[in-house]
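Undergrad: mind looking at a prediction? Sequence and model below.
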Amino acid sequence: MAIVFDPRQLRHAPAREMHNGDWAPHQESPARVHSILSAIGAVAPARDHGVATLTAVHDPAYVAFLRAAHADWRAAGRSGDAIGYAWPVVGRRALNLSRIDARLGRYSYDAGTPIAEGTWEAAYWSAQTALTALDHVAGGSTTRAFALCRPPGHHAGRDYLGGYCFLNNAAIVAAEARRRGLGPVAILDIDYHHGNGTQDIFLADPDILFVSIHADPATDYPFYWGHADETGEGEGKGATLNLPMPHGTDGAAYRPVLDRALSAVAAHDTRLLVLSFGADTYVDDPIAHFALQRADFAAIGERLAATGIDIVTVMEGGYATDALGANVATFVAALHGPR
């Protein structure tokens, strides 16, 4: 078992976000990582796999935008973090947009995901952390690896950011695993919020199964994606399974839905499972409304371990910072066994 982390991920430290109609301190803070590191102990370093692994999933123009956005924001005479305020809800297309405000709107979909001075470097090394976890499994040294990724990734699409996410770590790992011949590949997302970016990237792809257990988007972010009738498009029809759950979902209600998700993973003949793990399903998470207890994270980990499938876990959300480290450590111990 391997746990991978790169400290450059701490350089993403936006000051605030727009939340429920007002400015609020940014929830996705470096304190999340410190909480997890204090609980899980020693980690392995990340290895640099280069930009090509990112552009295999993300539009190269979007990646170039991410690299330059904060510097362009400052060059325009702005202070603080770069954040958009206008979005093309219809007629979204490639345009030659010179002003940073326009490009922020072109490549994002919410006002909760500012680009800070260290965002590109952190997002880059978050993706490299995930890819290094894949290396450990692909190399045969372990059947399970945990990538302590931050910022998270599952809301980021091929050419857009949102939901605290910039590069889609799970999608990048899944695409690279397929390229290495490790398929069939499936992605299981068990974050509280639907992984809309991951779904979008593979929506028409018949080879990579995407399954998500999440809060009902009729009531929760990201609202517009993750409904049960979204099952894929074109050749990918049937390769997407959304399992939305109501507020107050506890462990007893969650476990049979997890079994349904894992049955779909097994039916795909999955050799490698990419797990988007969010601990924001915890009962005391400040921006979520499930009721899982710490013992439920152990039960979920044990159920996943019982599949016998090779698993690369990438960290997504979880914002009850004081409890986050213990929750993640409990899950990792159950999934991976003693170190």
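TA: Arrived safely.

Undergrad: only C-alpha atoms from now on, for both contacts and neighbour counts.
TA: Noted.

Undergrad: what's in contact with stretch 121-132?
TA: By Cα atoms under 8 Å, 6 or more residues apart in numbering, the surrounding residues in contact with stretch 121-132 are 4-6, 8-12, 45-49, 54, 147-152, 166-170, 172-173, 176, 312, 314.

Undergrad: may I see the PyMOL selection of the buried members of those?
TA: Per 16 or more other Cα atoms under 10 Å, the buried members of these correspond to this PyMOL selection:
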select buried, resi 4+5+6+8+9+10+11+12+46+47+54+147+148+149+150+151+152+166+167+168+169+170+172+173+176+312+314
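
Undergrad: narrow the contacts of stretch 121-132 to those in strands?
TA: Assigned to strands by DSSP state E, the following of the contacts of stretch 121-132 qualify: 4, 147, 312, 314.

Undergrad: A further structure is provided below for comparison with the first:
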Amino acid sequence: MLTFYNEQHSQHQGRDRSVNGQPVPCAEAPLRADAVLAELGRRGLGRIVTPHGVPLMSLERIHTPRYLHFLRNAWSEWVALDPANAGKDAFPSVWPVRTLRSDVEPDNLRAKLGLYSMDSGTPLTAGTWSAAKTGADCAVNAAHALRLGERSAFVLSRPPGHHAGADFYGGYCFLNNAALAAQHMLDDGARKVAILDLDYHHGNGTQSIFYQRDDVLFISLHADPRFEFPFYLGHADERGEGPGLGYNLNLPLPAGTTATAWLAALETACIRLGSFGADALVVSLGVDTFAGDPLSRFALHSADYLRVGERLAWLGLPTAFIFEGGYAVKELGVNVVNVLEGFETAL
């Protein structure tokens, strides 16, 4: 398996996040990618390469120019407000909720942060743009590798991406790597692409990007949003809109979901994937479904991830795996690489 590794990922390192009004250590940390990289090296699972840079035009296929301009310049604006801000992460404090306008970008940076962010738990740092942009480069490179004949590719990057929408960030995510990979495949000649999101949390950003389209099938297995982040999207009745009706499938699961129940939901997803006729598959690979994950209320174990990879291999599609969530750092590398090894050895 060809792995595209984001060597710039550690430039994004949040100091903390806000939980119930209190700062707590940020769970989305460089150690996550480091753990996966170490396990890849230990098992010798394919080549690890760095990506070629891609133009902003490629990112604009998914994200709005206004949002990209904000991300590129937010840190310099933050420090310009007060030189002391160089020692603090940037967080929003106001949001344009219902009846307030979002079409006019304010001049005030604090207001911009709220305009483009969905939560107060995603720190924007000095290296956020560099890390996120290089991650997007990895995703586009991986998609291109599949179109050139690779059977599979893995994007090892952080920050993750599936909560990021066309013009907003949140849930630790800034650029939607899965969406960028899928769109590049379509631009490169694919007729239809499927995205399967296996993260514990619903990929609200990916859903919103493709919700009105029939050339991308989006399927997500995740914790029921009635009790889990992102709370406001991911319900079973969200099936798509307009031309996209029937091309969005959410499989929300209750707290305490075991491997047996989760794998049954995966089978439902695979059956729908088989009927779609995709030319390629993008997998948002979050392993925060693990029983020991501090942010999870599911109960999968390390051996279960080998079965996940094996089942995905039997779909017979060129597949790009995009690293998303997973916060049990001690077991994280094993869990992620188990999926990849299960896929590689199945056929």
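TA: On my side now, so go ahead. Just so we're clear, the structure is a prediction, and the values are computed from it rather than from any experiment.

Undergrad: leaving out the residues flanking it, which one is nearest to Ala31 of structure 1?
TA: Distance criterion Cα to Cα, 6 or more residues apart in numbering; nearest residue to Ala31 of structure 1, sequence neighbours excluded, is Thr321 at 6.9 Å.

Undergrad: what do you get for Ile83 of structure 1?
TA: In space, Ile83 of structure 1 is closest to Pro114, 4.8 Å off (Cα to Cα, 6+ apart).

Undergrad: counterpart of that neighbour in structure 2?
TA: The equivalent of Pro114 of structure 1 in structure 2 is Pro123 (alignment by TM-score structural alignment).

Undergrad: what's near enough to touch its match?
TA: Counting by Cα under 8 Å, 6+ apart, Pro123 of structure 2 makes contact with 14-17, 89-91, 172.

Undergrad: export the residues you listed to JSON lines and tack on neighbour count and secondary structure?
TA: Listed next are the contacts of Pro123 of structure 2 as JSON lines, based on neighbours: other Cα atoms under 10 Å; DSSP: H, G, I helix; E, B strand; the rest coil:
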{"residue": "Gly14", "neighbour count": "25", "secondary structure": "coil"}
{"residue": "Arg15", "neighbour count": "17", "secondary structure": "coil"}
{"residue": "Asp16", "neighbour count": "19", "secondary structure": "strand"}
{"residue": "Arg17", "neighbour count": "21", "secondary structure": "strand"}
{"residue": "Asp89", "neighbour count": "19", "secondary structure": "coil"}
{"residue": "Ala90", "neighbour count": "22", "secondary structure": "strand"}
{"residue": "Phe91", "neighbour count": "20", "secondary structure": "coil"}
{"residue": "Tyr172", "neighbour count": "26", "secondary structure": "coil"}
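
Undergrad: can you tell me which strand in structure 2 is longest?
TA: strand 216-223.

Undergrad: what range does that one cover in structure 1?
TA: Using TM-score structural alignment, strand 216-223 of structure 2 corresponds to residues 208-215 of structure 1.

Undergrad: equivalent analysis for stretch 318-335 of structure 2, please.
TA: The aligned range for stretch 318-335 of structure 2 is 310-327, by TM-score structural alignment.

Undergrad: how far does the matching stretch sit from its chain's centre?
TA: In terms of Cα atoms, centre = their mean, to the nearest Å, the centre of stretch 310-327 of structure 1 is found 11 Å from the chain centre.

Undergrad: quick one: what helix or strand has Ser18 of structure 2 in it?
TA: Using DSSP states H and E, Ser18 of structure 2 maps to strand 16-19.

Undergrad: show me what that strand is packed against.
TA: strand 22-25 (3 or more Cα pairs under 8 Å, 6 or more residues apart in numbering; DSSP states H and E).

Undergrad: the strand it packs on vs structure 1, average offset?
TA: Compared with structure 1 after fitting, strand 22-25 of structure 2 deviates on average by 1.0 Å (mean Cα distance after the TM-score superposition for structure 1).

Undergrad: buried residues in the helix of greatest length in structure 2, which are they?
TA: In structure 2, taking DSSP state H as the definition, the longest helix is helix 128-147. Neighbour counts using 16+ other Cα under 10 Å place 128-147 of helix 128-147 of structure 2 among the buried residues.
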